[in-house]
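Trainee: here is the input, now give the coordinates:
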Amino acid sequence: MATKPDRKEYPISMRLPEADVAMIDRAAGMRGRSRTDFVRDAAVRAAEDVLMDSHLIRMSPDGFAEFMAIVSETAAPIPEMVEVANRPAPWEDGYVPKR
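Mentor: So this is what the prediction gives:
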């Protein structure tokens, strides 16, 4: 009896409105990608985002106590960040953009 080889790729089929396909094709073309590559990349990125948002992190009580001690410490100021935070906003400094 012949055995089936393991599949490395699986087809996915979907029905989309013409306007959606046109937009996907336009964006894929702008990236120099095929429709398939563009949709596959977008779907994988969306799946990764969902999985990363819902990932449960487990740690021991000792590990959690250590984590809480570290995040509860007073942060040391970063001089460059302090300087940026203290700059006046453009609209507070009399800044008028050129037209």
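Trainee: all contacts plus neighbour counts: C-alpha atoms, from now on.
Mentor: OK.
Trainee: which residues does Phe67 contact?
Mentor: If a contact means Cα atoms under 8 Å, 6 or more residues apart in numbering, then Phe67 has no contacts.
Trainee: any chance you could map the helices in the chain?
Mentor: For the chain, the helices defined by DSSP state H cover 18-30, 35-53, 61-72, 79-86.
Trainee: here is the second sequence; please produce its structure so I can put it next to the first one:
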Amino acid sequence: MATKSAPINMRVEPSVRNIIDAAANLMKVDRTVFIQQAALSEAYEVIANQRDFMLDEAAFNAFEQALEVETKADQGMVDLLNRKSPWE
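Mentor: Down below sits the predicted model:
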């Protein structure tokens, strides 16, 4: 079963379109394919930057140590969570 494509419409200045067209021609693809590839590549990078990160060994060890530090109870937060809700 073929998946239908979904339209994405946008308006750009003619100068922007001309630059996109020039780059698409250099890549030997049409404007739509070029824009799709560029947008998808950027989207993957944005998503990866939000969830993946790399650390060298020293930074990783410091990160692990920070995770292992015993947490202290915040008495104000404990009181808040034990308080009866106004709607109860």
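Trainee: what TM-score do the two superposed chains give?
Mentor: For this chain pair, the superposition-based TM-score is 0.55 by TM-score structural alignment, normalised by the length of structure 2; 57 aligned residues with a Cα RMSD of 2.5 Å.
Trainee: quick one on the thing from earlier: as a markdown table, the helices of structure 1 with distance to Lys8 of structure 1 would be great.
Mentor: Output for the helices of structure 1, formatted as a markdown table (distance: least, Cα to Cα, whole Å):
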| stretch | distance to Lys8 of structure 1 |
| --- | --- |
| helix 18-30 | 24 |
| helix 35-53 | 15 |
| helix 61-72 | 40 |
| helix 79-86 | 49 |
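Trainee: for Pro5 of structure 1, which of those helices is the nearest?
Mentor: helix 35-53 (23.4 Å; Cα to Cα).
Trainee: now do the buried residues in that closest one.
Mentor: With burial defined by 16 or more other Cα atoms under 10 Å, the residues of helix 35-53 of structure 1 counted as buried are Arg35, Phe38.
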